[in-house]
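Trainee: One predicted model, sequence on top.
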Amino acid sequence: PAINVGISVSRVGSAAQTKAMKQVAGSLKLFLAQYREVAAFAQFGSDLDASTQFLLNRGARLTELLKQPQYSPLSVEQQVVVVFAGVNGFLDRIPTARIVEFESKLLPYMSANHADVLESIAVTGQLTAEVEKKLRTGISDFIKTFL
């Protein structure tokens, strides 16, 4: 999803996104904007309250999650799964240094064990309540094996 709303591609980008991507990425832009703002001020202070620390931790994980190797594009359904995991707090227990590893193992796991979820997102372009429930279950099951 387009993240920097100040760039014209980002402003136009949402019109080209599937409904599923809009559903999962909606809060991502706002959260990352808050993270960047707080991160700039946090470097000057050492006493951070719990909510600020939470914002910094999740923001760092989401930033790592959005990185991908050159020439390795993800399909829309894979992007939806990864962003869904990030914005719904599934990465909060994963060390930031292991986020790339998490992503690289989550997607094959979902393809092997929950292909119906990926297929539904690819075909309908939507994230129904049923698909979201299966997605939550699949990611939770994977985290148990990952940690």
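Mentor: Alright, I've got the coordinates.

Trainee: From here on, just use CA atoms for contacts and neighbour counts.
Mentor: Will do.

Trainee: Break down this protein into its strands, ranges please.
Mentor: Applying DSSP state E to the chain gives no strands.

Trainee: give me every residue that touches the spatially most central residue of it.
Mentor: Nearest to the mean C-alpha position of the chain, counting by C-alpha atoms, centre = their mean, stands Val83 at 2.2 Å. Val83 is in contact with Val24, Ala25, Leu65, counting by C-alpha atoms under 8 Å, 6 or more residues apart in numbering.

Trainee: so of these, which ones are in helices?
Mentor: Judged by DSSP state H, the contacts of Val83 include Val24, Ala25, Leu65 as members of helices.

Trainee: Of these, which is the most crowded?
Mentor: Ala25 (23 neighbours; other C-alpha atoms under 10 Å).

Trainee: Do I have it right that Ala122 meets Gln78?
Mentor: No: contact criterion C-alpha atoms under 8 Å: Ala122 and Gln78 do not qualify, at 9.0 Å.

Trainee: Okay, one more to line up with it:
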Amino acid sequence: SELDPATQKTLARGERMVATLNQPQYKPWPHAEQVVALYAGINGFLDEIPTPQISRFHDELREHLRTEGAIYTEIDETKDLSDELSAKLEAELKKFTQGFDIREETGLIA
């Protein structure tokens, strides 16, 4: 039977969240990286990323955030996602997502 668009969207987001939660065996991501990955999924930043590319998206996002700003450090130090830190994270996720090209093997538009 046909599912309504809202249900389809919810199922697609759930599929992306499952892909987000898959991490290499015996190599879990650090706490701050898990927080960012879940935040991205919950807040719709993965909605336009094809599920097979979720892993590459997260790999490149984690690398991007390691070199841009101190979001990971702030999350680790405060153990909290304040409104100010959420705004910074939101801005970085928007910037990164706009540059992530699902057509490119490397991901980021040169």
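Mentor: Perfect, I can see it now. Predicted model only: the values in this text are computed from it and were never measured.

Trainee: that older thread, quick check, nearest of the ones in helices among the contacts of Val83 of structure 1 to Ile143 of structure 1?
Mentor: Leu65 (15.3 Å; C-alpha to C-alpha).

Trainee: who are the neighbours in contact with that closest one?
Mentor: Leu65 of structure 1 neighbours (C-alpha under 8 Å, 6+ apart): Val82, Val83, Gly86, Ile99, Val100, Glu103.

Trainee: Which position in structure 2 pairs with Arg36 of structure 1?
Mentor: Aligned counterpart of Arg36 of structure 1 in structure 2: none (TM-score structural alignment).

Trainee: Could you check how many residues crowd around Arg36 of structure 1?
Mentor: Counted with other C-alpha under 10 Å, Arg36 of structure 1 comes out at 15.

Trainee: The counterpart of Ala6 of structure 2 in structure 1 and Ala85 of structure 1, how far apart?
Mentor: Using TM-score structural alignment, the partner of Ala6 of structure 2 in structure 1 is Ser51. Between Ser51 of structure 1 and Ala85 of structure 1 the computed distance is 20 Å (C-alpha to C-alpha, to the nearest Å).

Trainee: Please apply the same query to Leu135 of structure 1.
Mentor: On the measure of C-alpha to C-alpha, Leu135 of structure 1 and Ala85 of structure 1 end up 9 Å apart.

Trainee: out of the ones in helices among the contacts of Val83 of structure 1, who's nearest Gln126 of structure 1?
Mentor: Val24 (10.2 Å).

Trainee: Now that closest one: closest residue in space that isn't a chain neighbour?
Mentor: Phe84 (5.4 Å; C-alpha to C-alpha, 6 or more residues apart in numbering).

Trainee: what does the one you found align to in structure 2?
Mentor: Phe84 of structure 1 maps onto Tyr39 in structure 2, by TM-score structural alignment.

Trainee: what number of residues lie near its match?
Mentor: 18.

Trainee: Over to the one 3 residues further on?
Mentor: Burial of Ile42 of structure 2, expressed as a neighbour count using other C-alpha under 10 Å, amounts to 15.

Trainee: how close does it get to Val18 of structure 2?
Mentor: For Ile42 of structure 2 relative to Val18 of structure 2 (C-alpha to C-alpha), the value is 12 Å.

Trainee: now swap in Leu85 of structure 2 and tell me
Mentor: For Leu85 of structure 2, the distance to Val18 of structure 2 - C-alpha to C-alpha - is 25 Å.

Trainee: Which one's more surrounded, those two?
Mentor: Using other C-alpha under 10 Å as the criterion, Leu85 of structure 2 and Val18 rank with Leu85 on top: 16 against 13.
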